[in-house]
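Trainee: Just need the structure, nothing else, for what follows:
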Amino acid sequence: MRKLVYFSTISIRHAVLLVASFVMFFPFLWMVTNSIKTNEEIWSFPPIWWPKSPEWHNFIDAWTMAPFSQYIWNSVFTATCIVGIQLINSAMMAYALTQFRFPGKNILFAIILSSYMLPVAATYVPSYVTLANLNLLDTYTGIIISNSASVFGIFLLRQAFLQVPKEMVESARMDGASHWQILWKIYFPLTKPSFITLGLISFIQMYNNYLWPSLIVKSEEKMLITQGLRQFFIQEGAYGINWPLIMAASTFTIVPLLLLFAFMQKWFVSAISSDQGVKG
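Mentor: Down below sits the predicted model:
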């Protein structure tokens, strides 16, 4: 009887997870299938799940109608630079908050966390003015510098650093290790899943960022993929008249994110499932 109840519980749990997974995957599936349909098939009722004659050339047409390779490169380049800077900044700040003793440390950490509750849009005007005074508008440098700090990253790495045994740190100090060596030779290897999780989340956010880059970047050759998709929607997409091409463009622009998650999935799941966030 207990085994029957156990297997019934497992089956229900798997069924719920299967339904939830399909619900989350359905928008992507619908986008891909619509990218190889005609306009008439997209708007047909009842909906057509698979076209009679797949229009695979929509991907080639969409790719050649706009400089998507440049847009994707701009997004990947800026997001990679931002992630690298955020990881270094967050690690050093988390190290200082966990290893140094100085007046007002708890107050400083409280201020950092409280800034996370500040609406992002509230920082746009002062950030824009600052970049304008530094002549960094419409530049890659402006995009990268304005996103170089991450409150979430500081919090995440601080919590991970707190789980590292203090004995290991004390032993390293007795052996003459510097703060830089302790940070990157002890804390980093033991909390690597947290670093990878932060990098993955930050990369996705920066790659999908639209509002802030659209305010400071105006040159087409420097636009990110989100801006490029909007331009394509307005111009070549003719305000949504040619939906198959829009769906095709949307499909191949998320390929870098899918590849990134495919390579980082093991580390990402490891960090999420780990009770302490520390791996040996």
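
Trainee: Could you use CA atoms for every contact and neighbour count after this?
Mentor: Fine.

Trainee: Now for residue 93, how many residues are close by?
Mentor: Neighbour count of residue 93, defined by other Cα atoms under 10 Å: 18.

Trainee: what sits against it?
Mentor: residue 154 (Cα atoms under 8 Å, 6 or more residues apart in numbering).

Trainee: can you tell me the distance between the two ends of stretch 183-203?
Mentor: 23 Å (Cα to Cα, to the nearest Å).

Trainee: what residue is smack in the middle of this structure?
Mentor: Centroid-nearest residue in the chain, with Cα atoms, centre = their mean: residue 204, separated by 1.8 Å.

Trainee: Quick check, it in contact with residue 258.
Mentor: No - with contact defined as Cα atoms under 8 Å, residue 204 does not count as touching residue 258 (10.1 Å).

Trainee: ok, back up a step: what's the distance between the residue nearest to the centre of the chain and residue 257?
Mentor: Taken as Cα to Cα, the span from residue 204 to residue 257 is 7 Å.

Trainee: Residue 5 too?
Mentor: 40 Å.

Trainee: what about the two, which has more around it?
Mentor: residue 257 (15 against 10).

Trainee: Secondary structure element holding that one?
Mentor: Element membership for residue 257 (DSSP states H and E) is helix 255-273.

Trainee: what packs against that helix?
Mentor: Secondary-structure packing of helix 255-273 (3 or more Cα pairs under 8 Å, 6 or more residues apart in numbering; DSSP states H and E): helix 192-207.

Trainee: by contact count, what packs against the helix it packs on?
Mentor: By 3+ Cα pairs under 8 Å, 6+ apart, helix 192-207 packs against helix 68-99, helix 151-161, helix 255-273.

Trainee: Looking at those helices, which is nearest to residue 49?
Mentor: helix 255-273 (22.0 Å; Cα to Cα).

Trainee: Please give the structure of this sequence too, so both can be compared:
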Amino acid sequence: MKKVPILLARHVVLIFISIMMVFPFLWMVVSALKTKDEIWQFPPTLWPEKPMWNHFAEAWSMAPFDQYIFNSVFTAMAIVLIQIVNSALIAYAFTQLRFKGRNFLFSIILITYMLPVAATYVPSYVILADFNLLDTYKGLILSNACSVFGIFLFRQAFLQVPKELIEAARVDGATHWTIIWKIIFPTTKATFITFALISFVQNYNNYLWPTLITTSESKMLITTGLRQFFIQEGAYGIQWPLIMAASTFAVLPLLILFIFVQKWIISGISDQGLKG
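Mentor: A predicted model of the protein is given here:
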């Protein structure tokens, strides 16, 4: 019985934190249903007197949000697939192969992770320009094809795989590719899924770099398209209901993704070892 107050207090705190986390999104959706006067009204109202559901249809028709969302989802998925493959292969080399300077090379890779991302924009831009990859899907994808975080994460996961399993596979004549995808991948699946989700959200929300290398509207990501909508159709913040409706379009795909993969996120975070 002594644990009841503790459990009750814990649930109250968790409920409060959950409300604080979801409140900005709820306020965004509700603001999209208000008029301009209701948004600036003080004290603010939690629900509009007459919900303006037409704001969503109006905002959707004023800009090609379907193209923006497609560009973001397509490029993010392509980047995730490439990052998973090359990060897994590099991590496998660092954990299962023996070669001179292995630890030194891994240290150099980690050092690059400490560099500010903005410091790489100029040389990356010059390289893409030399290969005529500016304002293209290829430029967006290839410029984000490698993840130092992914290499580090997979290396740590691969180190947990029992060496006996790998040695037994080598005795049976398994190739490196077979070991990676038949032995290591099944035992570290949670790490693969967790990294894929983190990388997808990160690349879907990427803003500054895509803004620098894309100019045509047909290649803009949802983040850049939302800024364009804010400047043009939103009249620099005058049309706040439409801006809130457009922001809802940008967040909605991530919410749908979370609903379907939340169990994998929890599994990846809470996984403390390998299941036998």
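
Trainee: The helix holding residue 257 of structure 1 corresponds to what range in structure 2?
Mentor: Aligned by TM-score structural alignment, helix 255-273 of structure 1 falls on residues 252-270 of structure 2.

Trainee: just stretch 38-55 of structure 1 next, same as before
Mentor: By TM-score structural alignment, stretch 38-55 of structure 1 lines up with residues 35-52 in structure 2.

Trainee: what's the counterpart of the residue nearest to the centre of structure 1 in structure 2?
Mentor: Going residue by residue (TM-score structural alignment), residue 204 of structure 1 aligns to residue 201.

Trainee: just to revisit the earlier point, outside of the match of stretch 38-55 of structure 1, which residues touch it?
Mentor: 27, 30, 31, 32, 33, 34, 239, 240, 241.

Trainee: if I line the two up, what does the last one land on in structure 1?
Mentor: Same thing as residue 241 of structure 2. Using TM-score structural alignment, residue 241 of structure 2 sits opposite residue 244 in structure 1.

Trainee: what sits against that match?
Mentor: 34, 35, 36, 37, 38, 39, 42, 58 are the contacts of residue 244 of structure 1 under Cα under 8 Å, 6+ apart.

Trainee: Helix, strand, or coil at the third one?
Mentor: For residue 36 of structure 1, the assignment made with DSSP: H, G, I helix; E, B strand; the rest coil gives coil.

Trainee: And residue 112 of structure 1, how close does it get to residue 101 of structure 1?
Mentor: For residue 112 of structure 1, the distance to residue 101 of structure 1 - Cα to Cα - is 17 Å.

Trainee: out of those two, which sits in the busier spot?
Mentor: The residue with more neighbours, out of residue 112 of structure 1 and residue 101, is residue 112; 16 against 10, by other Cα under 10 Å.

Trainee: Now do the end-to-end distance for stretch 122-141 of structure 2.
Mentor: 17 Å.

Trainee: cool, and stretch 111-125 of structure 2?
Mentor: Taking Cα to Cα, the first and last residues of stretch 111-125 of structure 2 lie 21 Å apart.

Trainee: can you check stretch 233-252 of structure 1 too?
Mentor: Terminal-residue distance, stretch 233-252 of structure 1 (Cα to Cα): 15 Å.

Trainee: Ok, stretch 199-219 of structure 1 next?
Mentor: Termini of stretch 199-219 of structure 1 sit 28 Å apart (Cα to Cα).

Trainee: Give me the residues contacting that stretch.
Mentor: 75-76, 78-80, 82-84, 87, 124, 128, 137-139, 142-143, 223-227, 257, 260-261, 264, 268.

Trainee: Then stretch 165-174 of structure 2?
Mentor: Residues contacting stretch 165-174 of structure 2 (Cα under 8 Å, 6+ apart): 179, 183.

Trainee: could you measure the equivalent of residue 181 of structure 1 over in structure 2 against residue 169 of structure 2, distance?
Mentor: Under the alignment (TM-score structural alignment), residue 181 of structure 1 pairs with residue 178 in structure 2. From residue 178 of structure 2 across to residue 169 of structure 2, the span is 9 Å (Cα to Cα).

Trainee: Looking at these two, which one has more neighbours?
Mentor: residue 169 (17 against 14).

Trainee: Number of residues surrounding residue 183 of structure 1?
Mentor: Other residues close to residue 183 of structure 1 by other Cα under 10 Å number 18.

Trainee: From residue 67 of structure 1, how far off is it?
Mentor: Look at residue 183 of structure 1 and residue 67 of structure 1: by Cα to Cα, they are 42 Å apart.

Trainee: Give me the aligned partner of residue 72 of structure 1 over in structure 2.
Mentor: By TM-score structural alignment, residue 72 of structure 1 lines up with residue 69.

Trainee: you'd agree that match is up against residue 222?
Mentor: Yes - in this structure, residue 69 of structure 2 is within contact of residue 222 by Cα under 8 Å, at 5.4 Å.

Trainee: quick one, which of these two is more surrounded?
Mentor: The residue with more neighbours, out of residue 69 of structure 2 and residue 222 and counting by other Cα under 10 Å, is residue 222; that gives 28 against 22.

Trainee: Quick check: closest non-adjacent residue to the equivalent of that one over in structure 1.
Mentor: If you follow residue 222 of structure 2 across to structure 1 using TM-score structural alignment, you land on residue 225. Ranked by Cα to Cα, 6 or more residues apart in numbering and with sequence neighbours excluded, the top spatial neighbour of residue 225 of structure 1 is residue 71, at 4.6 Å.

Trainee: What's residue 117 of structure 1 aligned with over in structure 2?
Mentor: With TM-score structural alignment as the criterion, residue 117 of structure 1 matches residue 114.

Trainee: wait, what's in contact with that match?
Mentor: Counting by Cα under 8 Å, 6+ apart, residue 114 of structure 2 has no contacts.

Trainee: Next: residue 112 of structure 2.
Mentor: Applying Cα under 8 Å, 6+ apart, the residues near residue 112 of structure 2 are residue 148.

Trainee: and it, what helix or strand is that in?
Mentor: Using DSSP H and E, the element containing residue 112 of structure 2 is helix 102-113.

Trainee: So which bits of that helix are buried?
Mentor: Using 16 or more other Cα atoms under 10 Å as the test for burial, helix 102-113 of structure 2 gives 106, 109.
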